[in-house]
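S.K.: sequence and predicted structure, then a few things I'm wondering about:
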Amino acid sequence: MAEELLPPLSPLSQSFNTPIMPFTIIVVLEFEKPFNKSQIIEILRDLLIPISPRFSCIIFTDNDGVKRWKKVDLTIEDHIIIPTFPSGSSSLQDCNDKHFFEYLSQISMDQLPQNQPPWEVHAIMYPTSNATMSLVFRLNHALGDGYSLMSTLFSSFKRVDDPLLPITFPVASSSSPSSYGRMNSLSKVSSFISRCVNTVSDSIMTLLQGMFLEDDKTVIRSVTPRLEFVPRTILSVTFDLDEIRQVKNIVGGTVNDVIIGLISFTIRLYMQKLESVSGNKRVSALVMMNMRMLKGYQNVEDLSKANEWGNQFGLLIISLPLFSDSKNVSPLEFIIQAKKEMRKKMNLASIHFSAILMNILKNIMGSKAVAGLMYSTGKNTSLGISNIIGPMQKVALADNPLNGFYFTVGGVPQSLNFTVMSYMGKLRVITISQKGFIDSELLISCMKEAYGNILEETHKKRAAESS
């Protein structure tokens, strides 16, 4: 009987299946009620695994040297891990929070087995401050990007208020109407030429950053070799999405602009407390952009229509403003600068160029070359940022309501990484930072301070506008 082979891995997915980039995606689901092991097996067998055949596949190299997915017999029990925390901690939620994040940090560095489908589910049977029990999915990034994996989970969720109604998602802000249509012919040609020149320039800078152009060494960027194997600290902080929308309305931006501006301000405060910061230091962030270019999901059906599994994203490098004298800079200026930077980058084709370049490198030099370029791009930048939009309503999996869920990424060659996810009107920010180098508690404190200052300035602006 012929082997059942699925299509080859994309260039990005192949690069994630090399020793150079052992990236893993970690998704945490926080439940109101506990599951036992048999219930977890049932959920995986009936709800999640049938959605994509990749969950029953290993990565196989065929006779032509092409890596593709190969169907195998799946034993679900082999993929379920139930850890044991230190004795006596089951009633101490604060203590369990500490053990929980330490456990996440530990598994973020572990390698997944090569002889079985590359995913695991860790059942944390201890109550934490936000859950009675938690399920932690750890998956090889080759399975798909955050969009693919989260859409798999979303399709298994049901609304708590009415399971028959569709789950809905926040609608991303539409871009402002372009003035391009109002230009005369000469202006259109000039604008087109300018965009082409800027695209080429930006693409060259991105390529140089991936080869040898590095950010400056700072208190958020160490030069420790093979950072992806260095112990991490994982922490979480939550903000109100309505408040963030108030900020975005004041600056005329998007929620994404506010997130990047908040992170920029946080980095500035953190660096200010630990070192003398000059405005000419090079500090940049690597932002993962979804190449499906969706402006936002209306519901799960819309999200699933594309049926685009795998890794389909581009690399966007943005400079973070430091402002040498930040005491005289409005907190909102960090968001305004983030907005300007994102507008400039999104008007270029450099994101698409990065995807095209990876395909060219894969065809000429193989997947290791793609992995090498992506690895060095991450290593040469100061931090990473990725975000996913989540449901607006409270949802349940197998009739068990979720208090929250979020994701992070393991195996990144950076000292600091931010992942952001919305759910039920809240925005959850997860920091994963180099243990012993980044003061994670101070970093979270700086983020709360930055957020408070931004809100205060927003309220002043609103009051001035209404008076």
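M.R.: Arrived safely, thanks for sending. Numbering: from 1, shown residues only.
S.K.: could you use CA atoms for every contact and neighbour count after this?
M.R.: Noted.
S.K.: centroid residue for the protein?
M.R.: Closest residue to the average C-alpha location of the chain: residue 386 at 2.9 Å, with Cα atoms, centre = their mean.
S.K.: second structure follows, compare the two:
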Amino acid sequence: MEEKTMEIKIQVDISDTTASKQVEKDIPLSPAARVFNAPKLNCYVIAVLGVKKKIEPYAVMEGFKQSLIRHPRFSSKLVNSGNKNRQKQRWVRTNVVIDDHVIVPEIQTHNIENADAFLESYLSDLTTVSLDTSKPLWELHLLDLKTSDAENVAVLKFHHSLGDGMSLMSLVFACMRKTSNPDELPTLPYQNRPSSGLPAGSTCGYRFLWLVMITWSAIMLVLNTVSDGLEFIATILFLKDTETPIKGNYQLSKCKRMCLVHRTVSLDDIKLIKNTMKMTVNDVVLGVSQACLSQYLERRYGGKKKKVGEEEVESKRNLNNLPKRIRLRSTLLVNLRPTTGIQDLANMMAKGSKCKWGNWIGYIVFPLSIALRDDPLEHLRKAKWIVDRKKNSFGAALTFIFGNFIMKLFGVEVTANIVNRALSNTTMSFSNLIGPLEEISFYGHPITYIAPSVYGHSHALTMHFQSYMNKMTISLTVDPTVISDPHCLCDDWEESLRTIKTAVQERGSAL
């Protein structure tokens, strides 16, 4: 792949910006950021943005000059100091040369037979290259490449030490504006939380019932938290998932090339299922993912039999090739930081105001029910039951507290080893983020889709879901030596969504 970088140099002296006046001294890395910088857990976040028009690099660079690089983390480099045993890492402010971060490869499109495959290859190449620690740990790649779902593509690459996925994507949204009104920030939906207080005018009977419910909820909260805490410790020590065709071996996959693919489906279909089943979008996405993985694994386990001939494939189509009692768990990332609105982040970049930032994340070990079911809606019910159970627990907060405690006691390397061991004993990672409700633009370039993901941790499969307008984009990051056909996994997800939607509609018509 022949590439030549466009020579556009813009140096930004952050000493003249308001944001730089806010932070005059060096800032030590947070415990989570230090773990993400450990050699055994060197994680990156990649966000692929499809746009509707040819990208104008200078417009994007000027936009970054007025926004992203005013953020302290994006105008600071990581500096190591101290001895090897007790290394100190700090963020040190520096001048930013935008040309060092914005890469505009010269792509010979007439030599490209499949633009989508070229993009996947380009993204895969990015996963093999580490960011230069002598400058701020981020890059932007602007590709003049027309794919099946975008006129051009922008790729943002961040080191995970800069922040957790939610804070990084919120910052990206804060750099964007509504297409209909370039002066307005994107609108993000919020969740209405029901009040837990006693209803007005409650009778004594209601008061007694309310007291019983609160007491029982508190008891279950304690029990669930203890149970989740013990499961997390057991996962670190000995509790391993079943060795399935999608479970990788992190000890054999260091520095390997990862493969990133995405697929966009209708968010309206997901909301139809959500409303009919009285669930959340997250419940539906997890339920469909369970159905998808069950279908994919059934085919992988039955692969040898299906190579004999087409007639045998047809005769065995309805047979269940899945082993019994598969333990397949996902780690769900949970944001523990108080919610920061994109308006606060926009103010931080424009005015230098203070805003909560950093890696404040905990983990939930989520068991996925892998089985072929006669009633596809059972996948939804199973997912919702487990989600509701996990919500009634402080397990995620315990993992955050436990990580900080181990860090203070034993240091970065031991903590990274423990996190790696916990992840390697599970099968996959899963996350779901809410995106803007209306069309937004990236410095004058209307967005068609947003596909973020993460790599560098010890999983062969990461599933990330990002909503945007009436779309849901599924991003898969896979180890191709374990999952060589990620597009088939996307096909299975779409097929599972259609099957569950049909079952929901049939149920609705029967009522």
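M.R.: Great, that's in hand. Keep in mind the model is a prediction, meaning the values are calculated, not measured.
S.K.: any idea what the TM-score is?
M.R.: With the length set by TM-score structural alignment, normalised by the length of the first structure, the two chains reach a TM-score of 0.90; 453 aligned residues with a Cα RMSD of 2.5 Å.
S.K.: so what corresponds to the residue nearest to the centre of the first structure in the second structure?
M.R.: Across the two structures, residue 386 of the first structure finds its equivalent in residue 431 of the second structure, going by TM-score structural alignment.
S.K.: next, the mean deviation of the strand or helix carrying its match compared to the first structure.
M.R.: Using DSSP states H and E, residue 431 of the second structure falls within strand 428-433. In the superposition against the first structure, strand 428-433 of the second structure averages 1.1 Å from its aligned positions (mean Cα distance after the TM-score superposition for the first structure).
S.K.: in the stretch 251-400 of the second structure, which spans are helices?
M.R.: Using DSSP state H, counting those that start in this stretch, the helices assigned to the stretch 251-400 of the second structure run over residues 267-277, 281-301, 310-315, 342-351, 377-391, 395-410.
S.K.: so what corresponds to residue 433 of the first structure in the second structure?
M.R.: Alignment of residue 433 of the first structure against the second structure is given by TM-score structural alignment, with residue 478 as its counterpart.
S.K.: quick check, its match in contact with residue 262.
M.R.: No: because the distance of 11.2 Å does not satisfy Cα atoms under 8 Å, residue 478 of the second structure is recorded as not touching residue 262.
S.K.: who has more neighbours out of these two?
M.R.: Set side by side, residue 478 of the second structure and residue 262 give different neighbour counts by other Cα atoms under 10 Å, the larger being at residue 478 (25 against 22).
S.K.: quick check: residue 242 of the second structure is in a helix.
M.R.: No: using DSSP: H, G, I helix; E, B strand; the rest coil, the secondary structure at residue 242 of the second structure is coil, not a helix.
S.K.: just give the nearest non-adjacent residue to it, would you?
M.R.: For residue 242 of the second structure, ignoring the flanking residues on the chain, the nearest one in space by Cα to Cα, 6 or more residues apart in numbering is residue 327 at 5.2 Å.
S.K.: state the distance from that neighbour to residue 239 of the second structure.
M.R.: Residue 327 of the second structure sits 10 Å away from residue 239 of the second structure when distances are taken as Cα to Cα, to the nearest Å.
S.K.: can you check residue 349 of the second structure too?
M.R.: 45 Å.
S.K.: neighbour count winner among these two?
M.R.: Regarding residue 349 of the second structure and residue 239, a neighbour count based on other Cα under 10 Å identifies residue 349 as having more, with 25 against 15.
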